[in-house]
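Enquirer: Take a look and give me a structure for this.
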Amino acid sequence: MWKAYFLKIETHKYTDPKEKVLVSFDKGGLNIGSLKAFNFALVFKWWWRFLKNPNDLWARVVKSIHGHNFHSNHSSSSVWASIVSVCSNITIKKLLPTDCFRMLIGDDRRIRFWHDLWVGNEPLSHHFNRILHLDSTPNAYISDKWVDGNWLFTWVRDYLGGRNEDLINSLFGIIGKPVLCDRPDSWTCSLNNDGRYTVKKARELIDHLLLSTSQVKTIWYLFMSRKVNIFLWRFRLDSLPVRWNLSAKGINVSSIVCPSCNNGVEYRDHLFFECDVARDLWHKIRIWLDCDMPQMSSWDSFFTWLEDIRLRQLSKDRIIAVVVTSLWALWRFRNGVVFLDSFCNKSSLFDFIRLITFRWIKHRGHLVSNWNSWLSMPL
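Expert: Prediction:
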């Protein structure tokens, strides 16, 4: 087992641009998730297993060495003490809520009155530590204290004092009367609606706190290739290595002129919408689609037009597939010109887009079936 204490908990948000890929689609990333959050969620699962399966052999061995309380004896240098330390820090730093593990009352034979979380947001021993030390049975279960419909406590002395009496009255106001049933006591996790602890959900919650977010939500089309979706993500964030972006980052480039048309500075909107190659391509696509598509000037303007136009969803998906593939093909054409690749034939660019789009939406999205109808009536 790896050493859990190598996991250093830091609650500041990442600012490294490379971390953008880790966040979820809703927050502008690629939904990969961070290994830090994954490790935290895996370590935290040991706490859940310790509570959920107290009679397993490994749990009994841990209890015999470190005690019955999960958080006891965590100052040693053992592996288990390191796991306990990480779990404690996760709750202290509020990466996961402290009350995410809670006991469900059944027959009251497994819930310790003072030390288990069964009412409120924390164990009663945390809030009523003063009167806990006055109880002669601090490790008793609820079933030991709930006798014949009344709470039964045995104190170490007869006179408790006015302050302690007030605390006891406050305690009774919180615990009320437990509702018992025939099933055994059990643990539940509030992170999921079904009461189970899952590493996936815990990882999502930790990533939400640790990772920075973007104002641009990620669009991911299942009927498109993964590499094209990743390209579209970089395109919308303006993080493609066009010459203007490279120059702005201080990278020495021989020229910032557009390699596709040799006319104008190569920034994103010029390469994909204003370049002569791009303009000719979008003109052919508008004629082929035979729809009232405006002159492409940006992705946002295209998406605004697509939302307003009255077409069935199948036709809209086909238009999206053609436009996204065209953007990717323009980028591929540009790289072919820069790196002297074989794919730099402008005359075949339009036919390539129609072919590759047909293959993707036929086999991935089942949006089209016949090649001849695709060529003549794509919508």
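Enquirer: going forward, measure contacts and count neighbours with C-alpha atoms only.
Expert: Will do.
Enquirer: tell me the contacts of the nearest residue to residue 110 once chain neighbours are set aside?
Expert: Among residues not flanking residue 110 along the chain, residue 185 sits closest, at 5.8 Å (Cα to Cα, 6 or more residues apart in numbering). Neighbouring residues of residue 185 by Cα atoms under 8 Å, 6 or more residues apart in numbering: 103, 104, 105, 106, 107, 108, 109, 110, 111.
Enquirer: Now secondary structure, distance to residue 174 and neighbour count too, for the residues you listed, in TSV please.
Expert: Converted to TSV, those look like this (DSSP: H, G, I helix; E, B strand; the rest coil; distance: Cα to Cα, whole Å; neighbours: other Cα atoms under 10 Å):
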residue	secondary structure	distance to residue 174	neighbour count
103	strand	16	20
104	strand	16	18
105	coil	15	22
106	coil	18	17
107	coil	20	17
108	coil	17	25
109	coil	20	14
110	coil	20	19
111	coil	16	24
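Enquirer: Residue 246: which of those residues is nearest?
Expert: residue 103 (56.4 Å; Cα to Cα).
Enquirer: Would you check that that closest one makes contact with residue 116?
Expert: Yes - assessed by Cα atoms under 8 Å, residue 103 is found in contact with residue 116 at 7.2 Å.
Enquirer: where do the helices sit along the stretch 51-200 of the chain?
Expert: 57-66, 79-92, 124-127, 129-132, 142-145, 162-175, 199-210 (DSSP state H, counting those that start in this stretch).
Enquirer: Could you also give me the structure for this next sequence, so I can compare it with the first?
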Amino acid sequence: MASVILSIYGSHYNGWDANTLVRWLNRCPWKAIAQVFQEFSLFTQFVVGNGERIRFWEDLWWGDQPLGTQYPRLFRVVLDKNIPISSVLGPTRPFSWNLNFRRNLSDSEIEDLEGLMRSLDGLHLSPSVPDARFWPLSSSGLFSIKSFFLALSQFSGSPQVSLLSSFGILKFLSK
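Expert: A predicted model of the protein is given here:
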């Protein structure tokens, strides 16, 4: 089933996110599913392996916010906001710190960069282990439709839940 969906709709460059750039038909069930992807992402956690699929600035993988949110001054001046962890840090220690900025950094931005470098000092990439996603809503760490439905039902007023309801998808998910 997944290969059929991928062949029709494609996927995000990292291979596991929904492709939201597709031109959807008005009553396409996959459109409704893809539109709750933001809510789905709120419930997933990244497990860093080799750093090839997790975005350094935009994904939540270190701390309680994405690094782009933790370091907004650096994020504003970085050239590639979608760069994977491995491209920034390199595969081995010491890290290469391949950050490309649009201009020279100000003193306060340099302080932020020093803080970022210090905070990631304890990180170790595992070049032979792929990045993974963890589903904390189940004891096994594996995604289940039921746990997602229960979490999503907390957003009962959201337009995404209404959209899923209109396709009968919530009735299916609740079983």
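Enquirer: After superposition, what is the TM-score?
Expert: Scored by TM-score structural alignment, normalised by the length of structure 2, the superposition of the two chains gives a TM-score of 0.61; 147 aligned residues with a Cα RMSD of 3.6 Å.
Enquirer: Residue 243 of structure 1 is nearest to which of the helices of the stretch 51-200 of structure 1?
Expert: Of all these, helix 199-210 sits nearest to residue 243 of structure 1, with 32.5 Å by Cα to Cα.
Enquirer: If you count neighbours, what's buried in that closest one?
Expert: Residues of helix 199-210 of structure 1 classed as buried: 199, 202, 203, 204, 205, 206, 207, 208, 209, 210 (neighbour count, 16 or more other Cα atoms under 10 Å).
Enquirer: same thing with stretch 350-369 of structure 1?
Expert: Within stretch 350-369 of structure 1, the residues that qualify as buried by neighbour count (16+ other Cα under 10 Å) are 350, 353, 354, 356, 357, 358, 359, 360, 361, 362, 367, 368.
Enquirer: Sitting in strands, which of the residues you listed do you find?
Expert: In strands, defined here by DSSP state E, there are no members of those.
Enquirer: farthest pair in the residues you listed?
Expert: 350 and 367 (19.9 Å).
Enquirer: Geometrically speaking, which residue is the centre of structure 2?
Expert: residue 59 (4.3 Å; Cα atoms, centre = their mean).
Enquirer: What residue in structure 1 is paired with it?
Expert: Aligned counterpart of residue 59 of structure 2 in structure 1: residue 116 (TM-score structural alignment).
Enquirer: Tell me how far its match lies from residue 142 of structure 1.
Expert: To residue 142 of structure 1, residue 116 of structure 1 is 10 Å away according to Cα to Cα, to the nearest Å.
Enquirer: do residue 84 of structure 1 as well
Expert: Counting by Cα to Cα, the gap from residue 84 of structure 1 to residue 142 of structure 1 is 26 Å.
Enquirer: what do residue 116 and residue 142 of structure 1 both touch?
Expert: With Cα under 8 Å, 6+ apart, residue 116 of structure 1 and residue 142 have no common neighbours.
Enquirer: if I read this right, residue 52 of structure 2 contacts residue 83, doesn't it?
Expert: No - counting by Cα under 8 Å, residue 83 is not a contact partner of residue 52 of structure 2; they are 9.2 Å apart.
Enquirer: OK, contacts around the equivalent of residue 46 of structure 2 over in structure 1?
Expert: Here residue 46 of structure 2 is matched to residue 103 in structure 1, going by TM-score structural alignment. Contact analysis of residue 103 of structure 1 by Cα under 8 Å, 6+ apart lists 111, 116, 117, 118, 185, 186, 187, 188.
Enquirer: nearest spatial neighbour of the second one, skipping sequence neighbours?
Expert: It refers to residue 116 of structure 1. That would be residue 123: by Cα to Cα, 6+ apart, it lies 5.4 Å from residue 116 of structure 1.
Enquirer: residues touching the one you found, list them.
Expert: 114, 115, 116, 117.
Enquirer: And the second one, how far from residue 69 of structure 1?
Expert: To residue 69 of structure 1, residue 115 of structure 1 is 8 Å away according to Cα to Cα.
Enquirer: just the first one next, same as before
Expert: Distance of residue 114 of structure 1 to residue 69 of structure 1, given as Cα to Cα: 12 Å.
Enquirer: quick one on the thing from earlier: just so I know, which of the helices of the stretch 51-200 of structure 1 lies nearest residue 245 of structure 1?
Expert: Per Cα to Cα, nearest to residue 245 of structure 1 of the helices of the stretch 51-200 of structure 1: helix 199-210, 27.8 Å.
Enquirer: Heading C-terminal from that closest one, find the next helix or strand.
Expert: Tracing the chain past helix 199-210 of structure 1, the next element assigned as helix or strand by DSSP states H and E is helix 226-236.
Enquirer: Surely residue 10 of structure 2 and residue 19 touch.
Expert: Yes - with contact defined as Cα under 8 Å, residue 10 of structure 2 counts as touching residue 19 (6.0 Å).
Enquirer: Chain neighbours aside, what residue packs nearest to residue 39 of structure 2?
Expert: In space, and not counting its chain neighbours, residue 39 of structure 2 is closest to residue 152: 7.3 Å by Cα to Cα, 6+ apart.
Enquirer: didn't that neighbour look like it was pressed against residue 37?
Expert: No - the pair residue 152 of structure 2 / residue 37 is not scored as a contact, 10.8 Å apart, by Cα under 8 Å.
Enquirer: any common contacting residues for these two?
Expert: Shared contacts of residue 152 of structure 2 and residue 37 (Cα under 8 Å, 6+ apart): none.
Enquirer: What is the burial count for residue 135 of structure 2?
Expert: For residue 135 of structure 2, the tally of surrounding residues (other Cα atoms under 10 Å) stands at 19.
Enquirer: Could you find the counterpart of it in structure 1?
Expert: Match for residue 135 of structure 2 (TM-score structural alignment): residue 189.
Enquirer: And the strands in the stretch 1-150 of structure 1?
Expert: 101-104, 146-147, 150-151 (DSSP state E, counting those that start in this stretch).
Enquirer: Give me the mean distance between the first one and structure 2.
Expert: This means strand 101-104 of structure 1. When structure 2 is overlaid, strand 101-104 of structure 1 sits 1.4 Å from its aligned residues on average, using mean Cα distance after the TM-score superposition for structure 1.
Enquirer: most distant residue from the middle of structure 2?
Expert: Extreme point of structure 2 relative to centroid (Cα atoms, centre = their mean) is residue 107; 30.4 Å.
Enquirer: do you know how far that one is from residue 49 of structure 2?
Expert: Counting by Cα to Cα - residue 107 of structure 2 and residue 49 of structure 2 are separated by 33 Å.
Enquirer: now swap in residue 115 of structure 2 and tell me
Expert: Where residue 49 of structure 2 is concerned, residue 115 of structure 2 sits at a distance of 23 Å (Cα to Cα).
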